[in-house]
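In: Structure, please.
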Amino acid sequence: MLFDLPSDDLLYAALVARDPVYDGFAFVGVKSTGIFCRLTCAARKPKKENTVFFPTVVGAMEAGYRPCKRCRPLALHSERDPVVSVLLERLESEPEKRWSEEDIKALKLDPSTARRAFKRQFGVTFLEMARLRRLSRGIDVIASGDNIIAAQLEASYESGSGFRSAIARLIGTAPSRARQLQFLHAHWIETPVGSMLAVADSQSLYLLEFFDRKGLPNELVKLKALTGSEIIMQKNPVIDRIEQELNGYFSGRQIHFDTPLVQSGTLFTRTVWDALRTIPLGTTESYSSLAAMIGHPSSTRAVARANGANQIAIVVPCHRVIGANGSLTGYAGGLWRKQWLLEHERRMLLGQPGE
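Out: All right, here's what the predicted structure looks like:
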């Protein structure tokens, strides 16, 4: 089922043209809606910067996207297998249901047959796909600005530990299964604007992202490949340090972050990230002024892309970059968070937090 995807330019052209050549072999996730579609979907086409492409429906669902109700990407496979068709229809009508083999039997279907059919078509079992569907509902809740508990309940997990363990299975390796190899540590950090995931080795921070950022699991897969490491859900001193600094920032006591960072990217991208860290707290810059700041005044779009590729939120303050007209735009953590952070920093500058 897996193959190397063509370039994003080629896939986006196929999406715009509704070219059926990639139907079933490539899917598009729309960042602004959280939905993934076939490339032949008749819905209005998103802007290219709002798209991400996947070779499988499971890849899209693991990244937190839910299937489009218009083009029904899951139906590509169900049309050829009645067992798959029946179960997918029930899954879409009851996405919050905690499915079991007994539920499958109640539909007069054989669980072993269903398991083999889904494994053959999607590479995962029906029960695994149902868990992915519930997780995407939880991610939707967090994306709306709600808290981790509400997201956990929306995903039909009875306990927070169960919900977090499910996420951990998507993005990392259990500590008990870690080998004596190089590995990175990951841990949840709770903040007033939602849970953040921190990833670090024994010396530096590699990633600090909001839980609901679309594609976070894929970012972690790429990080593991880049570093040749496994990721285990466990604290370490670097994570303790950034957690303390974040607590100071949100309480209004800490302006600067001193945790060492590791940032992978091109020289241009790293230059943009370095420039971001020079924007004073309580102030903002436009993409064009940031481009001028680094000596590339004609590279506004490239600066915007580099800004969006930042994987260390708040510490590398990409939220301080706004549109030329003063509008809040282009923040993967959500515009409501961007507004909250800028207002918080304005109040810090005035000495209001903690009064």
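In: from here on, contacts and neighbour counts on C-alpha atoms
Out: Noted.
In: And the lengthiest strand in the chain, what does it pack against?
Out: In the chain, with assignment by DSSP state E, the single longest strand is strand 183-191. Here strand 183-191 touches strand 194-200, strand 230-233, helix 237-250, going by 3 or more Cα pairs under 8 Å, 6 or more residues apart in numbering; DSSP states H and E.
In: Dump those into TSV; add distance to G308 and mean neighbour count as well.
Out: Rendered in TSV, the data for the helices and strands packed on strand 183-191 read as follows (distance: least, Cα to Cα, whole Å; neighbours: other Cα atoms under 10 Å):
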stretch	distance to G308	mean neighbour count
strand 194-200	17	22
strand 230-233	23	22
helix 237-250	21	19
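In: one more to line up against the first:
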Amino acid sequence: MLFDLPSDDVLYDALIARDPAYEGQAFVAVRTTGVFCRLTCPARKPNRENCAFFGSTAECLEAGFRPCRRCHPLGPAAEADPAITKLLAALEAAPTRRWQERDIVAMGLDPSTVRRSFKRHFGVTFLDMARQRRLAHGFTALGSSKVIDAQLQAGFDSPSGFRAAFAKLLGQAPAEFQCDALLQAAHITTPLGAMIAVCDHNALHLLEFADRKALPTELQRLRKMAKGQIGIGETAITAQVRTELDAYFTGTSGTFQTALALHGTPFTKEVWRALQTIKPGETRSYAAVAKAIGLPQAVRAVARANGANQIAIMIPCHRVIGSNGALTGYGGGLWRKQKLLEIEHLHARKAQR
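Out: Modelled structure (predicted):
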């Protein structure tokens, strides 16, 4: 089922309170101005009788409303912050630069404000994000270079610093990876940030955003399963993952055909298979998923299984929301969950034409 909006009265109360609970799920259009906004928009609030509420930006545009220039409803919530936009553009232009707090000051920004904004939207500071980008660059270089060359390409002066940062991200030092290992880890760039894909020659075992806190633990479990055989490289499955993610983010296709290797208990696997039946543009509550697998009392267990999913996007745990319509938690960050749902609303509208 598509996400059912609560009553207009509930949404208007959320608009007045600038409540972020419906971020990415509900938008307000103001008849007197012809503009549509997020419910969290800082602009002066319209009168109740002038408001119309929609479940997607596509519906707002089709109704003839234009996006607000203050809250930028067509972009992720983070993009509405000019400081974040400015820093992300700078990082994109110089991904291997060793960014420091004085660089933020030199751009006319307040480091404390920037730190809070990045933590709120991404769960990490800008400097942490920049360090992850440098490390991701070194990760890619490791597939074809020596450790020392990859270290230098990533902008790390110290070998020990590179090893420590690599171990923090992936749970083991660069030298511990095997070239001819059973499992091959690759770095994939997406519009929502770097992802790590782990594949063998038959299936995808892991697909996670590189800044997900659970990533080192998940990789450690895979190493144990593969008896330490994990390397840096790509297989034909990795190439398929890249192709399908590109089609997903460019709006070409919202479905995936990549073979998946599921590592979990029979219960968690059943939950993950149920998630795969949720079509792009649709959402389910945890209670609905529990009912679908025939265990209506297992709502909390379903939530835990949803959080334990280690194949992001292709097993769409982001399509599970709270019973009240709130986005609830997502390991990749609520801003990514919001954007993924927005992308899939467009996939669904395209499929209906």
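In: hang on, the earlier thing: need the helices and strands packed on strand 183-191 of structure 1 in CSV (columns: distance to A304 of structure 1).
Out: Formatted as CSV, the entries for these read as follows, by distance: least, Cα to Cα, whole Å:
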stretch, distance to A304 of structure 1
strand 194-200, 23
strand 230-233, 29
helix 237-250, 25
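In: buried residues in the longest strand of structure 1?
Out: Within strand 183-191 of structure 1, the residues that qualify as buried by neighbour count (16 or more other Cα atoms under 10 Å) are 183-190.
In: Next: stretch 271-287 of structure 2.
Out: 271-272, 274-276, 278-287.
In: And for stretch 138-154 of structure 1?
Out: Buried-residue list, stretch 138-154 of structure 1, by 16+ other Cα under 10 Å: 138-143, 147-149, 151-154.
In: Of these, which pair is most distant in space?
Out: The span of the buried residues of stretch 138-154 of structure 1, defined through Cα to Cα, is set by A143 and L153 at 14.4 Å.
In: State the span of structure 2 onto which the helix or strand containing L76 of structure 1 is aligned.
Out: Element membership of L76 of structure 1 [criterion: DSSP states H and E] is helix 75-78. When helix 75-78 of structure 1 is aligned against structure 2 using TM-score structural alignment, it corresponds to no residues at all.
In: about what we covered before: going by distance to K224 of structure 1, which of the buried residues of stretch 138-154 of structure 1 wins?
Out: Of all these, I139 has the smallest distance to K224 of structure 1: 22.4 Å, by Cα to Cα.
In: nearest spatial neighbour of that closest one, skipping sequence neighbours?
Out: Distances taken as Cα to Cα, 6 or more residues apart in numbering put D212 closest to I139 of structure 1, at 5.7 Å, once the chain neighbours are dropped.
In: Contacts only, for the one you found.
Out: With contacts taken as Cα atoms under 8 Å, 6 or more residues apart in numbering, D212 of structure 1 has the following neighbours: 139-140, 142-143, 333.
In: at 10 Å instead, please
Out: 63-64, 136, 138-145, 148, 194-197, 332-334 (Cα atoms under 10 Å, 6 or more residues apart in numbering).
In: conserved subset of the residues you listed in structure 2?
Out: Checked against structure 2 using both residues aligned by TM-score structural alignment, their matches' Cα atoms under 10 Å, the contacts of D212 of structure 1 keep these contacts: 145, 194-197, 332-334.
In: For I239 of structure 1, state which of those residues is nearest.
Out: Comparing these against I239 of structure 1 with Cα to Cα picks out L197 as the nearest, at 9.7 Å.
In: any idea how far L261 of structure 1 is from the closest one?
Out: Using Cα to Cα, to the nearest Å, one gets 15 Å for the distance from L197 of structure 1 to L261 of structure 1.
In: For F36 of structure 1, find the nearest of the helices and strands packed on strand 183-191 of structure 1.
Out: Between F36 of structure 1 and these, the tightest spacing by Cα to Cα is seen for strand 194-200, at 23.9 Å.
In: Against structure 2, what's the mean shift for the closest one, could you check?
Out: Using mean Cα distance after the TM-score superposition for structure 1, strand 194-200 of structure 1 ends up 0.5 Å from its aligned counterpart in structure 2, as a mean over the superposed pairs.
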